[in-house]
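[1] Give me the fold of what follows.
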Amino acid sequence: MALSRRRLLAGSGLLLGGAAAVGVPRLARAQGAPVRVGFMLPYTGTFAQIGIAIENGFRMALAEQGGKLAGREVQWFKVDDESEPSKGVENAQKLAQRDKVDVIVGTVHSGVQMGIQKVARETGVLSLIPNAGVHAATRALCAPNVFRTSFSNSQPTLALGKPMMDKGLKKAVWLSWKYAAGEEAFEGFKDSYTKAGGTIVKDLWLPFPNVEFQALLTEIASLKPDAVACMFAGAAAGKFMKDYAAAGLQGKIPLWGSGFLTEGVLDAAGAAADGVMTTMHYSDSLDTPRNKHFRTEYAKAFKAQPDVYSVQGYDAGLLLLAGAKAVGGDLSAKPALYKAMESAVIDSPRGRWTMSRAHNPVQDFYLRRVEKGENKVIGVAAKALSDSGAGCKLA
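    Model (predicted):
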């Protein structure tokens, strides 16, 4: 894996460019102190397992390089963000100002991410987003020092429209929570589905985090659409699929959604998830040598199976490694560091991806169908899909 990445980075000019640009005195200074990496992730509460998976993936990427970053030792700092937006700025400041980290890796919750975003923009600390999909981070509030390695909230649903129309599903009902992530996911679905020729019969909403679906399921049954498209995540997604089946809609009105609908909840949903179609930038069952090797090594290292969150953390590590190698480990050489990260090609378990001008992944999205408790990849829903980056002055 290390060899393949070296060849990949050399091919993109990153290694060559870094070697030519970095003088010996600067390199010596850079290697004189450890790189200070700060994790601001949820370690308690609903999203705790996601935070752990992200940290595991990030550490694994560096472990493959001997635990170092372009030859420099790494010193780790951790803050539990508690998925609490009101503490976002305070917690990010602890890392940026108290611990003086070189890079903040975080977070999961989009509301907390906005706190990190504020601190990153004010202090200039390098910020790597391994999950939170809030649009503003790579749109109106984008910054040269902020890079996302996951997705924007509208990307998974931007991939939904065409495959639904390809199946002849011309009339759809949308359903989600009425909060920022749900609304941004609807933006992606509305754009892709209507452009493909589909008609949204009605968009239905629940207050977050309400999980009382019955009234809306009754309305869906009366509307008789060709399909339902939705965005739910976590335990609520499992309950939604069970309620959908219990309402007699499974097998009658096809259920489609953002890939998070079926991530981590298939055991809980059981047979109610059978046949559900989703679009996502990763799947456990992705049948490539790169993914198989990653999954094997991750399981050995952490005695657990990796998921999409592990991959996003891993890719954040790969991105930082690419930038650090280009500047010989001198993360203070910020213009060169950012340029290298912008031009990196990440050889990920999800498939190779690049960075958009607004610092959001340009990546393939897979079409998946739940079969026997597994998200089975049945095709590519969208190739090299990019977020619009609307309002980003970097673009």
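
[2] C-alpha only now, for contacts and for neighbours.
    Will do.

[3] What is the neighbour count of Arg121?
    By the criterion of other C-alpha atoms under 10 Å, Arg121 has 17 neighbours.

[4] want to put them side by side, so please do this one too:
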Amino acid sequence: MTTGTGILPAQSIEDMIAFGQLTGQPAITSEQVQPASLDLRLGTTAYRVRASFLAGEGRSVADRLTEFEMHRIDLSGGAVLEKGCVYVVPLMEALALPADLTAVANAKSSTGRLDLLTRTITDGGVEFDRIPAGYSGPLYAEICPRSFSVLVRPGMRLNQIRFRRGQSVLDDATLADLHATDTLVAGGPAVISDGLGFSVDLRPEGTDLVGFRAKPHTGVIDLDLIGHYDPADYWEPIHSSDGHIILDPGAFYILVSREAVHIPPDYAAEMAPYLAMVGEFRVHYAGFFDPGFGHAAAGGAGARGVLEVRCHEAPFVLEHGQGVGRLVYERMAERPATLYGADIASNYQGQGLKLSKHFRS
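    Next comes the predicted model:
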């Protein structure tokens, strides 16, 4: 395993599996290993709970489930997780992290594009999706379908986990130098401030279609069905002729960044957490960008960032070119053996405005 500082690549994740630092029941498969992360699999039982929770210091998730469980659901034959409800599902994977590795989890891209809030919790955990060095124990997914009820089965992969040694986030000066040599963003200026800023595209070339809004009353989505559903049954197209739209409180939108983003092979990126100063909305549930995303040698020439947007308490005017978030770049501990979009099933390389893979183009 590499001993370098940074995000661990696929080959180091495979070493972790071989050393017993990452285990699975059943065993972890090669298809789960991504360039800079590992896909996590749902187990066989979902616990419907009264409310979202964290275990807290000195307490286990199993203990807290005895407090908050309403009923449990056998997923073996497939089961529906209903919109607006909260579920906890034990994952098939467990960790035995060494003292020099931390981990961070996030929803996969397709999960976020369905407004399927999925977060990882652990025994003793005091934060969602953040796992301290040396953690040894089980992993759980908290799942809250926000827009659509979904049909799930054991083994489905809704979230993913990255492993990090040390601190490898690029400061603004280093990020500016990297942009000068590798062109991290095209289609707009490089706004570098605590990461690489990006904005929303509400004046797309050749069309007035700027995004989609989830319909409030729809059928169930079977997460195993790819390219199956008619978008018109689940989404309302959003058009704009003047470069702005008004976000409705409680509504969920799919929009796209004005800029095309590039993640060079020796780096990974993560969407920074939502900041209240941006506006009355949250952008992007699925925040991992893999090495090679938008990279020309991996089949891309820069790729737009698809924005998963949920408006909060008040209607909000969103205008073309308005800043909506930033990407934080980190060094890889070693270049991954395989890049995003090259010889792996990467659904969103070279993307523009695009719904999740479950919908027909």
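
[5] Could I get the TM-score for this pair?
    Remark: TM-score between the superposed chains equals 0.24 [TM-score structural alignment, normalised by the length of the second structure]; 153 aligned residues with a C-alpha RMSD of 6.9 Å.

[6] do you know how far Phe212 of the second structure is from Pro237 of the second structure?
    Shown here: Phe212 of the second structure relative to Pro237 of the second structure, a distance of 4 Å by C-alpha to C-alpha, to the nearest Å.

[7] and if you look at Tyr253 of the second structure?
    Taken as C-alpha to C-alpha, the span from Tyr253 of the second structure to Pro237 of the second structure is 10 Å.

[8] Of those two, give the one with the bigger neighbour count.
    Tyr253 (26 against 16).

[9] For the residue nearest to that one when sequence neighbours are not counted, give me its contacts.
    In space, and not counting its chain neighbours, Tyr253 of the second structure is closest to Arg213: 4.5 Å by C-alpha to C-alpha, 6 or more residues apart in numbering. Arg213 of the second structure makes contacts with 235-238, 251-254, as judged by C-alpha atoms under 8 Å, 6 or more residues apart in numbering.

[10] shared neighbours, Tyr253 and Pro237 of the second structure?
    Joint contacts of Tyr253 of the second structure and Pro237 (C-alpha under 8 Å, 6+ apart) are 211-213.

[11] How many neighbouring residues does Ser222 of the first structure have?
    The tally of other residues near Ser222 of the first structure (other C-alpha under 10 Å) stands at 9.

[12] And the helix or strand hosting it, what's buried?
    Element membership of Ser222 of the first structure, judged by DSSP states H and E, is helix 214-223. Across helix 214-223 of the first structure, burial judged by 16 or more other C-alpha atoms under 10 Å covers 217, 220.

[13] quick revisit: among the contacts of Arg213 of the second structure, name the ones in helices.
    Using DSSP state H, the subset of the contacts of Arg213 of the second structure located in helices is empty.

[14] In JSON lines, list those along with distance to Gly137 of the second structure.
    Converted to JSON lines, the contacts of Arg213 of the second structure look like this (distance: C-alpha to C-alpha, whole Å):
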{"residue": "Trp235", "distance to Gly137 of the second structure": "40"}
{"residue": "Glu236", "distance to Gly137 of the second structure": "43"}
{"residue": "Pro237", "distance to Gly137 of the second structure": "44"}
{"residue": "Ile238", "distance to Gly137 of the second structure": "45"}
{"residue": "Ala251", "distance to Gly137 of the second structure": "37"}
{"residue": "Phe252", "distance to Gly137 of the second structure": "35"}
{"residue": "Tyr253", "distance to Gly137 of the second structure": "36"}
{"residue": "Ile254", "distance to Gly137 of the second structure": "36"}
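
[15] With respect to Thr174 of the second structure, which of those is nearest?
    Closest approach to Thr174 of the second structure among the contacts of Arg213 of the second structure (C-alpha to C-alpha): Ile254, at 31.6 Å.

[16] pretty sure that closest one contacts Cys311?
    No - the criterion here is C-alpha atoms under 8 Å, and Ile254 of the second structure misses it with Cys311 at 11.6 Å.

[17] in the stretch 51-200 of the first structure, which spans are helices?
    Using DSSP state H, counting those that start in this stretch, the helices of the stretch 51-200 of the first structure run over residues 88-93, 110-123, 155-158, 161-166, 180-195.

[18] Helix 110-123 and the longest one, what's the angle between them?
    It refers to helix 180-195 of the first structure. 100 degrees (axes from the mean of the first three to the mean of the last three C-alpha atoms, to 10 degrees).

[19] Which positions within helix 180-195 of the first structure qualify as buried?
    By 16+ other C-alpha under 10 Å, the buried positions in helix 180-195 of the first structure come out as 180-194.

[20] before we move on, the earlier item: so Ile254 and Cys311 of the second structure - more neighbours on which side?
    Ile254 (27 against 20).

[21] His244 of the second structure touches Leu255, doesn't it?
    No - His244 of the second structure is beyond contact range of Leu255, at 11.9 Å (criterion: C-alpha under 8 Å).

[22] Quick one: closest of the helices of the stretch 51-200 of the first structure to Met241 of the first structure.
    When those are compared (using C-alpha to C-alpha), the closest one is helix 180-195, at 16.9 Å.
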